[in-house]
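K.L.:
Below is the sequence, then the predicted model.
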Amino acid sequence: MSASLEIDDDRDTLRFERTIAHAPERVWKAVTHPAQLAHWFLAAVACEPRVGAAMEFDFGGEQGLDVYPGEVLELDPPRVFAFAWAEDVLRF
């Protein structure tokens, strides 16, 4: 695994690159399918795989207080899945 940090006036970028010993299709499912995300992501994720679709990240708090919105920003199966989450952008 490698890691780097780019500091910019507008947005800092933290990048991790990792080689995973699985077929691209399997990795794609792990980062884009809500049932697969549940195995490793900290929140339950609800989303539709299309650019512009709303996302919901539920961290299981009482009365929905730990539910945060997101949006699918980029989708290029099986290469890129990017989404907004609060003020951050995550890109796989």
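P.N.:
Nice, thanks for sending it over.
K.L.:
rest of the way, CA atoms for contacts and neighbours
P.N.:
Fine.
K.L.:
What's the biggest helix in the chain, counting residues?
P.N.:
When the chain is parsed with DSSP state H, its longest helix is helix 24-32.
K.L.:
In the protein, which strand is the longest?
P.N.:
strand 67-76 (DSSP state E).
K.L.:
and it, how far from the chain's centre?
P.N.:
Mean C-alpha position of strand 67-76 versus that of the full chain (CA atoms, centre = their mean, to the nearest Å) differs by 7 Å.
K.L.:
for the protein, what spans make up the strands?
P.N.:
2-6, 13-17, 44-47, 54-58, 67-76, 80-85, 88-91.
K.L.:
okay, those strands in JSON lines with mean neighbour count next?
P.N.:
What follows is the strands of the chain, written out as JSON lines (neighbours: other CA atoms under 10 Å):
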{"stretch": "strand 2-6", "mean neighbour count": "9"}
{"stretch": "strand 13-17", "mean neighbour count": "12"}
{"stretch": "strand 44-47", "mean neighbour count": "18"}
{"stretch": "strand 54-58", "mean neighbour count": "18"}
{"stretch": "strand 67-76", "mean neighbour count": "17"}
{"stretch": "strand 80-85", "mean neighbour count": "18"}
{"stretch": "strand 88-91", "mean neighbour count": "14"}
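K.L.:
ok, second structure coming up, stack it against the first:
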Amino acid sequence: MSETRTVVVEREIPHPPEKIWRAPTQPHLIAEWLMQNDFKAAVGHRFNLRGNWGGVLDCEVLAVEPNRTLSYTWNFAHDDAAFNLQSVVAFTLTPTPTRTHLRMEQSGFRPEQKQAFGGAKAGWQQFFANLEQVLARTD
């Protein structure tokens, strides 16, 4: 099996894990910072993320540990096999004395998927900026 690459984004966010947890697990909030979706925080639930670029990601929830971890598949099928992506996105929330450390890891990029890897690196930075804005305005 060939070696794959991983995108990691980490942030220290000035909110408790319980508040941050809602953003990646409540469909209306996911739509505000990530993409339109039919997400449910239940292991085995299959859902779609629909990008404003017209693409649809096929996903399945792999793990849910409330206020701690969430992971799901992030698969994109394309007519050109070089653009097919089968990856896993995992969020980990770790409380600190005054904040929460949020880590997102997207793994599974094949070495030849340089464009997808670069797009994910840039995309997740923007998604996290959107996430922080959503958290700032929600109670």
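P.N.:
Yes, it's here. Note that the structure is predicted; figures quoted are calculated from it, not measured.
K.L.:
Of all the strands of structure 1, which one is nearest Pro24 of structure 1?
P.N.:
Between Pro24 of structure 1 and the strands of structure 1, the tightest spacing by CA to CA is seen for strand 80-85, at 11.1 Å.
K.L.:
which residue numbers in structure 2 go with the closest one?
P.N.:
Taking TM-score structural alignment as the measure, structure 2 aligns residues 69-74 with strand 80-85 of structure 1.
K.L.:
check the fit of that stretch onto structure 1 and give the mean distance.
P.N.:
Overlaying structure 1 shows stretch 69-74 of structure 2 at a mean distance of 0.6 Å from the equivalent residues (mean CA distance after the TM-score superposition for structure 1).
K.L.:
Give me the residues contacting that stretch.
P.N.:
57-64, 85-93 (CA atoms under 8 Å, 6 or more residues apart in numbering).
K.L.:
what does stretch 104-123 of structure 2 give?
P.N.:
So stretch 104-123 of structure 2 is contacted by 2-10, 82-83, 85-92 (CA under 8 Å, 6+ apart).
K.L.:
Please work out which residues of structure 1 line up with it.
P.N.:
Counting by TM-score structural alignment, stretch 104-123 of structure 2 sits on no residues of structure 1.
K.L.:
got the buried residues for whichever helix in structure 2 runs longest?
P.N.:
As assigned by DSSP H, the longest helix anywhere in structure 2 is helix 114-137. By 16 or more other CA atoms under 10 Å, the buried positions in helix 114-137 of structure 2 come out as Ala116, Phe117, Ala120, Lys121, Trp124, Phe127, Phe128, Leu131, Glu132, Val134, Leu135.
K.L.:
Any chance of TSV for the residues you listed, columns distance to Met104 of structure 2?
P.N.:
Converted to TSV, the buried residues of helix 114-137 of structure 2 look like this (distance: CA to CA, whole Å):
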residue	distance to Met104 of structure 2
Ala116	16
Phe117	14
Ala120	11
Lys121	11
Trp124	9
Phe127	11
Phe128	9
Leu131	12
Glu132	14
Val134	17
Leu135	16
